[in-house]
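# Kindly return the folded structure for what I paste below:
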Amino acid sequence: MKVALSVHGVFHSFDLARELYARGSLAGILTAYPRFKLRAEGLPQELIHTFPLIHGAYRAFPWRHRIGVSWERQWERLDAMSFAAYVGRNLPSCDVYVGMSGTSLPGGRRAHRMGARYICDRGSSHIRVQDRIEREEGELWGLPAVGVDPRVIDAEEAEYAAADRITVPSGFVYRTFLSEGVAPEKLRKLPYGVNLSRFGPDGAPAEGRFDVLFVGYFYLRKGVSCRPLKRSSIRPKA
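The predicted model follows:
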C-alpha cells in the first residue's frame, strides 16, 4: 500500500511521512514549505514536492498581521487555494491520500478519481466550533470578534463531506465533530506520538524559581493574546 500526504506547512505530517517511508509505504509528501527548510526531515528529496511561492512570501513578510484583517485574509486565501490547486494537479499515484484540512479537497477529488481513499487530517476542533471559540475569546479579551473566514468554513466542511474518513487527535476534537452532526463511523481518533529521543532535561531550575512555559500557537484560540491587557480585562463576563 502506498500513501501520499499533503500539508500546508510541516506539523506532524512529516513525522508520519518518515514512519511510512521506513515501512516502504510513502508515495510522496507535498508541502508549501521551501525545500531548504526540509533538509533535516530525513526523507529522500525525490519524495518531497514543494510549492513555496505564495506561502514562502507570506511567512517571510514580517508585517503581515498589520495590513488589516481583510487584506491578511485575502493573502491567506490565495495561499491556501494556490497550494490546494497544486496538490490537486500533482498528487502522486497512491492507494490512500492523507491531506491536512484546509487545503486537501482538490487532492481528495484527484485521489477518488484514481480509485484511492481520501482521509482528511484535522488537527483542531470542527471549524464551526473553532469559529465560536475565537469569537468568545475575543469578547473575553475585549477584542473585535473576527472569527474564522466564512470561506474557510465552507472549504473545511466540503472536505469533511468528501472525505472517506476524518482523523482527529483528541477526545475533545472528536466530540466537536459529533456535536456538529458528523457521523461517528466517519471519525478516527489518532493521538499524536512523540519522539522522546528529541526531548530531555539539560539542567535543573534555580532554587525557589517558578516558571510557566507555553508551547503553542500564540493566538486567541489558545487562550492567549499578542496584546498585553490589564488583569481585569480578562475576567469572564457575567
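# Going by C-alpha atoms from here, please, whenever you check contacts or count neighbours.
Fine.
# contacts for stretch 64-82?
8, 54-55, 58, 102-103, 149 (C-alpha atoms under 8 Å, 6 or more residues apart in numbering).
# 7 Å - rerun?
Stretch 64-82 has contacts (C-alpha atoms under 7 Å, 6 or more residues apart in numbering) with 54-55, 103.
# What of stretch 208-218?
Outside stretch 208-218, the residues that reach it (C-alpha under 7 Å, 6+ apart) are 224-226.
# Stretch 169-185 now?
Residues from elsewhere that reach stretch 169-185, judged by C-alpha under 7 Å, 6+ apart: 123-126, 129, 168, 189-192.
# repeat for stretch 39-54
14, 18, 27-35, 79, 83.
# The closest residue to I127 other than its chain neighbours: neighbouring residues, count only.
Of all residues beyond its chain neighbours, the one nearest I127 is I153 (6.0 Å), with distances taken as C-alpha to C-alpha, 6 or more residues apart in numbering. Neighbour count of I153, defined by other C-alpha atoms under 10 Å: 17.
# Run the chain-centre distance for the helix or strand hosting I153.
In this assignment (DSSP states H and E), I153 forms part of helix 150-162. Averaged C-alpha coordinates place helix 150-162 at 14 Å from its chain's average position (C-alpha atoms, centre = their mean, to the nearest Å).
# Now the element after that helix, going C-ward?
Next element after helix 150-162 (DSSP H and E): strand 165-168.
# The structure of the following sequence is requested for comparison with the preceding one:
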Amino acid sequence: MKSKLKIAIVVHGRFYAFDLARELIQQGHDITLFTNYPKNIVEKFGIPPQYVKTFLLHGILTRIFHKLTQVLPIDSFDFFFSPLFSRWATKIIIKENYDAIHCFSGIAEELFKAIPDTTIKFLVRGSSHIKVQKQLLVEEEIRANKLLNQSIEIDQPNDWIIQREEIEYQLADRILVLSSFAYKSFIEQGFPPHKLKILPLGAQLSVFRPDIEIIEARCQRILSGKPLKVLMVGTFSLRKGVIDFVKIAKNASSNFQFQFVGGITSDGYCLFQQNNKYIDFIDRQPESELKEFYHNADIFIFTTIEDGYAVVLSQAQAGGLPILATTNCCAPDIIVENETGWILPIHNSSAFVEKLQWCHGHRQELSEMVTKVYQNFQPRDWSDVAVDFSKTIENYLTQK
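Reported below is the predicted structural model:
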C-alpha cells in the first residue's frame, strides 16, 4: 500500500471537506483542496494556503445569486454554476497525476468524464439519494402547507440536478455516504451495494470536549430540579423538522427551556415569528463559538426530516449531551438506545415530548446518562475519519 496518497478534494463551499483535508495533510498525504472559499478563510480551519486552489469569483457570484433567489421569484442558477466549477477544477486536475479525486455531488460530472480511469473517482453524497431526498421534501412541503394553512415552498432538488447527480452516480467508482440511513436510501433505489461505502464523520474533540467541571455542573443542574435546557443547532428550516420542534417546545411544559442556534430560512420564518415566545432563538454562530451552547445545555434534540449525517450530533455527543433524534440521519449509527439517547420517528413530536417528560421524571438516570455519554461513548475525531478515508482509497487501489 502507498504510504503517501495524492488526493484532490473538490468542494463548492466547505461542508466537511476542510476538516478532512486538514487531517489528511497532518497525516502526511499530498492534498490539494479545490474550493470557492478565500484562502485566508480556509487557513482558519488549519489548512495552509499552499494546499488550496480557490475559484473565488465563483464563490462571490454564487452567494449573490443565492440571495437573489431568496427574495425574487427566480429559479436556482445551479445549471450554470455547478458545471462552471467542475470545468474550472478539471482544467487544473488533469495536469496532475492524482491517486484519487474526492468530489462532492453536483459538481462532478465534467470532472469525472475528463480524468483518466487510472485515477479513482470517489463521489460523496452529503444527503440521502437525491430521489429519496426529493420525495421526503415534497411530502414535508405538502404537510407544512396543510398544517400552517399557507403556501410555503421548500428548497428541494429540481429535475436538472436530479438528472445530473444520477449521471455522477454512474460515473463514480465509489459513492461515499455518511450514514446507514443514506446507504439504505441508495439500496432502495436499486443501487449496487459494492459501489457504496459508509464514511461516518466526526467532531473536533479538542474544541467540543468539555472539562469535567462542565459535566459536573450539568449533573448538578439536572438534579437540582431546575428546568432542563434543551438545545438544537442547525438551520431553522422545514427540512430540519422545525414543525415538530415547535410542537415539542409548545407541548413540553414549563419544566423545559428550549434554545435554537442557527440561521432561519424563508420557509421557516413564519414559524419563527409565531413561536419565539416558546424558544430562545440565537443567530448562526461560528463553529468555534458553538461549544459554549453545548456546554450550557442538558439535552440535545434533532428533529430532521432528512440528513446525510448532521455533524452537530457528533459535536453534541462530544460535549457529553444525551440526544433525541430522528431516524433519518446518522442517529441510528451513533446513539445507543436508552444509554446515550433515543432514536425516534420523523413527524412524531409526541414521542419526543414523552422522552423529555421521562428525562424530567428520572433526573438521576438522566444525570447518569450524561456521565456515561461523556466517559464511554465518544464520537470519532476528524483524524479517525481521515484514517478511514485513506484506507478506503488504499483498499480500492489494491483491488484494481
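# So after superposing, what's the score?
The TM-score (TM-score structural alignment, normalised by the length of structure 1) is 0.85; 229 aligned residues with a C-alpha RMSD of 2.5 Å.
# any chance of the contacts of stretch 208-218 of structure 1 in a markdown table, plus neighbour count and secondary structure?
Output for these, formatted as a markdown table (neighbours: other C-alpha atoms under 10 Å; DSSP: H, G, I helix; E, B strand; the rest coil):
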| residue | neighbour count | secondary structure |
| --- | --- | --- |
| V224 | 17 | coil |
| S225 | 15 | coil |
| C226 | 8 | coil |
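# Looking at those, which is nearest P62 of structure 1?
Proximity of the contacts of stretch 208-218 of structure 1 to P62 of structure 1 (C-alpha to C-alpha) peaks at C226, which lies at 14.7 Å.
# Next one: the equivalent of the closest one over in structure 2 from N275 of structure 2, what distance?
For C226 of structure 1, the aligned residue in structure 2 is G268 (criterion: TM-score structural alignment). To N275 of structure 2, G268 of structure 2 is 11 Å away according to C-alpha to C-alpha, to the nearest Å.
# Now do the helices in the stretch 51-200 of structure 2.
Using DSSP state H, counting those that start in this stretch, the helices found in the stretch 51-200 of structure 2 span residues 56-71, 78-93, 109-114, 130-148, 159-171, 180-188.
# Could you export those to CSV, including columns for distance to K121 of structure 2?
CSV is the format used below for the helices of the stretch 51-200 of structure 2 (distance: least, C-alpha to C-alpha, whole Å):
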stretch, distance to K121 of structure 2
helix 56-71, 23
helix 78-93, 12
helix 109-114, 7
helix 130-148, 19
helix 159-171, 8
helix 180-188, 18
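# what's the closest of these to K250 of structure 2?
Across the helices of the stretch 51-200 of structure 2, closest to K250 of structure 2 is helix 130-148 (C-alpha to C-alpha), at 15.3 Å.
# What lies in contact with that closest one?
Residues from elsewhere that reach helix 130-148 of structure 2, judged by C-alpha under 7 Å, 6+ apart: 151-154, 156-157, 162, 185, 239, 306.
# among these, which ones are buried?
Buried members of those, counted by 16 or more other C-alpha atoms under 10 Å: 152-154, 156-157, 162, 185, 239, 306.
# Just flag the most distant two among the contacts of stretch 169-185 of structure 1.
Maximum distance among the contacts of stretch 169-185 of structure 1 (C-alpha to C-alpha): 21.0 Å, for V129 and Y192.
# if we can go back for a sec, which one (most neighbours) among the contacts of stretch 64-82 of structure 1?
T103 (27 neighbours).
# what's the spacing between the aligned partner of the residue nearest to I127 of structure 1 in structure 2 and G341 of structure 2?
Using TM-score structural alignment, the equivalent of I153 of structure 1 in structure 2 is I162. Distance of I162 of structure 2 to G341 of structure 2, computed by C-alpha to C-alpha: 35 Å.
# With N36 of structure 2 instead?
37 Å.
# and what of L205 of structure 2?
Taking C-alpha to C-alpha, one finds L205 of structure 2 at 19 Å from G341 of structure 2.
# Between these two, which is the more surrounded one?
G341 (25 against 19).
# Give me the neighbour count for the aligned partner of E136 of structure 1 in structure 2.
Residue pairing (TM-score structural alignment): E136 of structure 1 is matched to E139 of structure 2. When neighbours are defined as other C-alpha under 10 Å, E139 of structure 2 has 10 of them.
# Find the nearest non-adjacent residue to E365 of structure 2, please.
C359 (7.8 Å).
# Do I have it right that the one you found meets E368?
No - the pair C359 of structure 2 / E368 is not scored as a contact, 11.2 Å apart, by C-alpha atoms under 7 Å.
# More neighbours: these two, which one.
The residue with more neighbours, out of C359 of structure 2 and E368, is C359; 18 against 14, by other C-alpha under 10 Å.
# so when I look at that one, I'm seeing a strand, right?
No - residue state for C359 of structure 2 (DSSP: H, G, I helix; E, B strand; the rest coil) corresponds to helix; a strand is not indicated.
# tell me the secondary structure for A40 of structure 1?
helix.
# Which residue of structure 2 is paired with it in the alignment?
That one, A40 of structure 1, aligns with K44 by TM-score structural alignment.
# Can you get me a residue count around its match?
10.
# Produce a ChimeraX select command limited to the buried residues of the contacts of stretch 169-185 of structure 1.
Of the contacts of stretch 169-185 of structure 1, the buried ones go into a single ChimeraX selection, burial set by 16+ other C-alpha under 10 Å:
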select :123,124,125,126,129,168
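# For the contacts of stretch 169-185 of structure 1, give me JSON lines that also has distance to V98 of structure 1.
Putting the contacts of stretch 169-185 of structure 1 into JSON lines (distance: C-alpha to C-alpha, whole Å) gives the following:
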{"residue": "G123", "distance to V98 of structure 1": "12"}
{"residue": "S124", "distance to V98 of structure 1": "16"}
{"residue": "S125", "distance to V98 of structure 1": "18"}
{"residue": "H126", "distance to V98 of structure 1": "17"}
{"residue": "V129", "distance to V98 of structure 1": "23"}
{"residue": "V168", "distance to V98 of structure 1": "12"}
{"residue": "K189", "distance to V98 of structure 1": "14"}
{"residue": "L190", "distance to V98 of structure 1": "13"}
{"residue": "P191", "distance to V98 of structure 1": "16"}
{"residue": "Y192", "distance to V98 of structure 1": "15"}
